[in-house]
Structure formats: C-alpha cells, structure tokens
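**Q** Please find the sequence and the predicted model below.
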Amino acid sequence: MRPSEPRALDRTFCPPKMTGALLVSLVSCLIAISQASLINRCDLARVLRKEDLDGFEGYSLNDWLCLAFVESNFNISKVNENADGSFDYGIFQINSHYWCNDYRSHSENICHEDCQDLLSPSLLSSIICAKKIVSGAGGMKNWVAWRLHCAGRPLSYWMTGCFLG
C-alpha cells in the first residue's frame, strides 16, 4: 500500500462483540446520568403545590409546569450558558447575571442564592427564587420561553393524570 492511500481500520485489538458491549455500557451510563436529574411532571406539581405556588401571584400550577418544561424539560440540574457569558440554572433556568451568584461573573444576586443551590433536588432554593422573580415587575413574563410558549394558551393539560391528593 502506498503512503497516500487510506488504511483500513485494524480491529485486532477491538473485537466486534467487545465494541458492542462497550457501546451498550456507555449508553446505559449516559441514560442513567441524564435521568437522575429529571423530575416527573406530576411529582413536580405536588412539590409546587406543597410550596404554595398554585395561585401564587395569579399563576396556576399549569403555568409553573409549562415554565419548567419549556425552560428545562423538567431537568433539575440543567445549566445553560448564554451568549452574554451568564448562565441559567435549574428547573426554572434562573439567570446568574440577575438572580444568583455563580462566582464567574458580576451578579446582582437579587435572590441572595448561590447558583449551585438552584440545582438541588429539593427544589427549595429554585422555588424561593422563582417566587421572588414572579413577585417583581413582569411576573412570569421575565421568562422569554414562558411568554412564547405558555402565556395566553390553554394549559390545563399539564395537570392531566396528576392526582395531588
């Protein structure tokens, strides 16, 4: 074979069965990791109701569920970097420039929270901060995704099948 010709992959060190098993193991681990931070829609509704968000500042549980879905797809540990260098944290994607301190850039830290606390499975820090955001000017309109996908739309289906007892 001349040096300019591409060489076929040498599979002597990686038999096909081993490659398949490795791939299945890797995918299984990734699925387990990604699902570990998700919360079920109805479980989230129960938590939000327990924390008195149903009707808070005029917003129903349906509004809160829609917000959590469009912002994070119910991912409690989601972190997203924005074009301006700020980050959004947690199930409600709360921004580090205004609401929490991530110690990476200047923050007004209006909620007086470490951004990492917004990733807690208990959701308490996220809920307290979200209440502060909604209580201020603009309410849920502070979230662009809520304005685009939830505001003024029928949202009753978000509670379908959820028994809050």
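**A** Looks like it arrived, so ask away.

**Q** CA only for contacts and neighbour counts going forward, please
**A** Noted.

**Q** quick one, helices of this protein?
**A** Using DSSP state H, the helices of the chain run over residues 16-35, 41-50, 61-72, 124-135, 144-149.

**Q** right, and those helices - which one's nearest residue 83?
**A** Residue 83 sits nearest to helix 144-149 of all the helices of the chain, at 14.9 Å, using CA to CA.

**Q** now what about the closest one, what contacts it?
**A** Helix 144-149 is contacted from outside by 66-67, 70-71, 140-141, using CA atoms under 8 Å, 6 or more residues apart in numbering.

**Q** Give me the residue at the spatial middle of the protein.
**A** For the chain, the residue nearest the mean C-alpha position is residue 72 (3.0 Å; CA atoms, centre = their mean).

**Q** Wait, it touches residue 89, no?
**A** No. Assessed by CA atoms under 8 Å, residue 72 is found out of contact with residue 89, at 9.0 Å.

**Q** Below is structure B, check it against A:
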Amino acid sequence: MKSLQLLLPIVACLVAKVYGKIFSRCELASVLKQWGMDGRQGYGLGDWVCLAYFASTFNTATVMHNADGTSEYGIFQLNSRSWCADHHSQSENFCSMSCSDLLTNDIEDDVICLQKATAKAGGLKTW
C-alpha cells in the first residue's frame, strides 16, 4: 500500500500536461522571429520581447486577476474579457481558446492570439 502511495504522484506527474515555462530573452526572440513577429505592425523583436518581460517576466504560467473580475493569462497577459475563456468572467473569446491553454510551455497559440489582439485598434499600444 505504501509503495502505491509513492507511485501514484510520480505517475500523475508523468501524465499531467506540462504547465509553465520561463523563457530566456534570446529563446523567446527566436520563437517570435519564427512566427514573423519581427517588423509586425512596425514593431521589432525587441518590442515584443519587452512586452513579454514587463507583462510576465517571460513566465508562461503567469495569471493576474483584475478588480473587474477578468484575468490576464500567459507570457503576454492576454485578457479573459476579449481573448480567451476562463469560466470566471464573460468573454468574447476572439481567439477561440481556453485561457488555460495560454499557460503551457508551447506558446504557438499565445503568439497567434497576440497577433489577433494587436491587429485590433491600438495594437501593441493597448498594453
């Protein structure tokens, strides 16, 4: 019985979806470059990296709760009111995704959602 109690948490860790990663500045710049963010809307890689640093300190697992009941999720702190659904607040869910998807190691969906968010009025200035 004791060996089962020790084995269960280990198996759970192996099966569970991996959440959260802290990117290095260069690693994030490389990913953003692959996704065509260098020069997007007139902003260079440094601007996008700076956004991620000040929004989340490059941590994909960052969640910030706002006084209005919405939350900001992931490395770019995308708001639940407009961009993702978190089941805590009313959302337009323009990115058609769960906010928890913004908290994983894989930021492909984060970058795609960021592209949609910054294509709206105000662009990167809204941050």
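**A** Now that the structure is in, tell me what you want to look at. Treat the numbers as computed from the prediction; the structure is a model and nothing was measured.

**Q** Got a TM-score for the two of them?
**A** TM-score of the superposed chains, computed with TM-score structural alignment, normalised by the length of the second structure, equals 0.82; 108 aligned residues with a CA RMSD of 1.0 Å.

**Q** returning to what we had before: can you redo the helices of the first structure as a markdown table with distance to residue 96 of the first structure?
**A** Shown next, in a markdown table, are the helices of the first structure (distance: least, CA to CA, whole Å):
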| stretch | distance to residue 96 of the first structure |
| --- | --- |
| helix 16-35 | 23 |
| helix 41-50 | 22 |
| helix 61-72 | 15 |
| helix 124-135 | 12 |
| helix 144-149 | 16 |
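
**Q** Pick the most deeply packed of those.
**A** Neighbour counts (mean count of other CA atoms under 10 Å) averaged over each of the helices of the first structure peak at helix 61-72, with a mean of 22.

**Q** how much does it stray from the second structure?
**A** In the superposition with the second structure, the average deviation recorded for helix 61-72 of the first structure is 0.4 Å (mean CA distance after the TM-score superposition for the first structure).

**Q** quick one: that helix aligns where in the second structure?
**A** Mapping helix 61-72 of the first structure onto the second structure (TM-score structural alignment) gives residues 45-56.

**Q** hmm, who's touching that stretch?
**A** Under CA under 8 Å, 6+ apart, the answer for stretch 45-56 of the second structure is 25, 28-29, 32-33, 37-39, 58, 62, 74-77, 127.

**Q** mind running it again at 7 Å?
**A** 25, 28-29, 37-38, 58, 62, 75-77 (CA atoms under 7 Å, 6 or more residues apart in numbering).

**Q** starting at the chain centroid, how far to it?
**A** Chain-centre distance of stretch 45-56 of the second structure: 12 Å, with CA atoms, centre = their mean, to the nearest Å.

**Q** Stretch 33-41 of the first structure now?
**A** 9 Å.

**Q** Then stretch 40-60 of the first structure?
**A** 16 Å.

**Q** Let's see the distance spanning it from one end to the other.
**A** 18 Å (CA to CA, to the nearest Å).

**Q** thinking again about what came up before, and residue 101 of the first structure, which of the helices of the first structure is closest to it?
**A** Comparing these under CA to CA, the one sitting nearest is helix 124-135, at 12.0 Å.

**Q** ok, now how distant is the equivalent of residue 29 of the second structure over in the first structure from residue 63 of the first structure?
**A** The pairwise alignment with the first structure assigns residue 29 of the second structure to residue 45, based on TM-score structural alignment. To residue 63 of the first structure, residue 45 of the first structure is 11 Å away according to CA to CA.

**Q** what do we get in the second structure for residue 16 of the first structure?
**A** For residue 16 of the first structure, there is no aligned position in the second structure, judged by TM-score structural alignment.
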